[in-house]
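[1] Predicted coordinates and the sequence they were generated for:
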Amino acid sequence: MVKVVAKHFVKKDKIQEMLSVVKELVAITIKQQGCINYEMYQDEKDKSILTMIEEWNTREDLTNHLNSNEFKSLAPQLEKFMDKPVEINIYKKVI
């Protein structure tokens, strides 16, 4: 199992636009092979921090997602909403 935590630092006036694109990305991604979970969370203290938490069966499933036409067309759209680059961590279960 692979988990991804992608922390987005969104411009305060672009949060709703960001969520609109992410909603489309989530709807597509949850149907992809190997996707267990794909959800976005908003920080309670700082509403401009949106974090995508993903769960995939295998690293190959994650790679296929990242190489999908849908991801390649939607993900770049998110950059225009950002204050700074996304922080991405990929984890594998050890215990």
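    Received it, and whenever you're ready, just let me know what you need. Worth saying up front: this structure is predicted, and the values here are computed from it rather than measured. Numbers count the residues shown, from 1 in each chain.
[2] alpha carbons only for contacts and neighbour counts from here, please
    Fine.
[3] how about the strands in the chain?
    With strands called from DSSP state E, the chain shows them at 2-10, 35-42, 49-56, 82-92.
[4] can you put the ones you listed in a markdown table and add mean neighbour count and distance to residue 24?
    A markdown table is the format used below for the strands of the chain (neighbours: other Cα atoms under 10 Å; distance: least, Cα to Cα, whole Å):
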| stretch | mean neighbour count | distance to residue 24 |
| --- | --- | --- |
| strand 2-10 | 20 | 17 |
| strand 35-42 | 16 | 12 |
| strand 49-56 | 20 | 13 |
| strand 82-92 | 13 | 18 |
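[5] any idea how far the most centrally placed residue in the chain lies from residue 5?
    When the chain is reduced to its mean C-alpha position, the closest residue under Cα atoms, centre = their mean turns out to be residue 52, at 4.0 Å. In this structure, residue 52 and residue 5 are separated by 6 Å, where distance is defined by Cα to Cα, to the nearest Å.
[6] one more structure, for comparison:
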Amino acid sequence: MATTRRDFLKFSTGTAVLAALVPASSTLLSFTQKTKKMSTNSLNVVAIAETSADKAEELKSVCLGLIEPTRKEKGCISYDLYQDTTNPGKFTFIENWQSKEHLDVHLKSPHLVAAGAAFGKIVTKEMVVMMLNKLT
């Protein structure tokens, strides 16, 4: 499911889901919770947020602010952030949730709602959003 920047603002209130494809040229800024087991029944979400070079640090700060509180949420298996190595204004989240219900709770969390409002003022390109089921 792809979405527009406007739809991303809906995401911040929990009515859409954030995801996207990870660029091959990304640098990992990640942590995976090894105490939680991944399964093929889990829900994978991937998302790209992009801004201009002059706002890259601002967007990076907002993205990094989501990491710690999200990783503490019930049902979060992993929540990783990548920065593109050729475009420093492009950031990609890769998320893994135990269920759609856990993701739905996350989408309504105060930290994500606040980030969604900030993203709306920072991102310069449409957000690409997908939910993925693991096949292999």
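    Looks like it came in fine. All of these numbers come straight from a predicted model, not from anything done at the bench.
[7] overall similarity of the pair, as a TM-score.
    Both chains were compared after superposition, and using TM-score structural alignment, normalised by the length of the first structure their TM-score is 0.90; 95 aligned residues with a Cα RMSD of 1.3 Å.
[8] related to what we said a few turns ago, tabulate the strands of the first structure (CSV), appending distance to residue 25 of the first structure.
    As requested, the strands of the first structure are arranged in CSV below (distance: least, Cα to Cα, whole Å):
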stretch, distance to residue 25 of the first structure
strand 2-10, 14
strand 35-42, 9
strand 49-56, 11
strand 82-92, 16
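[9] Out of those strands, flag the one nearest residue 28 of the first structure.
    Between residue 28 of the first structure and the strands of the first structure, the shortest separation by Cα to Cα is 10.0 Å, and it involves strand 35-42.
[10] Average offset of the closest one relative to the second structure?
    Compared with the second structure after fitting, strand 35-42 of the first structure has a mean deviation of 0.9 Å; criterion: mean Cα distance after the TM-score superposition for the first structure.
[11] That strand vs strand 49-56, what angle?
    Orientation of strand 35-42 of the first structure against strand 49-56 (axes from the mean of the first three to the mean of the last three Cα atoms, to 10 degrees) gives an angle of 170 degrees.
[12] Please work out which residues of the second structure line up with strand 35-42 of the first structure.
    Under TM-score structural alignment, strand 35-42 of the first structure corresponds to residues 76-83 of the second structure.
[13] Spatially nearest residue to residue 30 of the first structure (excluding sequence neighbours)?
    The shortest distance from residue 30 of the first structure to any residue other than its chain neighbours is 6.3 Å, reached at residue 38 (Cα to Cα, 6 or more residues apart in numbering).
[14] which position in the second structure aligns with the residue nearest to the centre of the first structure?
    Looking across to the second structure (by TM-score structural alignment), residue 52 of the first structure lines up with residue 93.
[15] ok, residue 69 of the second structure to residue 124 of the second structure distance?
    The value you get for residue 69 of the second structure to residue 124 of the second structure, if Cα to Cα is used, is 25 Å.
[16] how about residue 104 of the second structure, what's its match in the first structure?
    For residue 104 of the second structure, the equivalent position in the first structure is taken to be residue 63, counting by TM-score structural alignment.
[17] What's the local residue count around that match?
    Using other Cα atoms under 10 Å, residue 63 of the first structure has 11 other residues around it.
[18] now stretch 110-122 of the second structure, how far from the chain's geometric center?
    Its chain's C-alpha centre lies 12 Å from the corresponding centre of stretch 110-122 of the second structure when counted by Cα atoms, centre = their mean, to the nearest Å.
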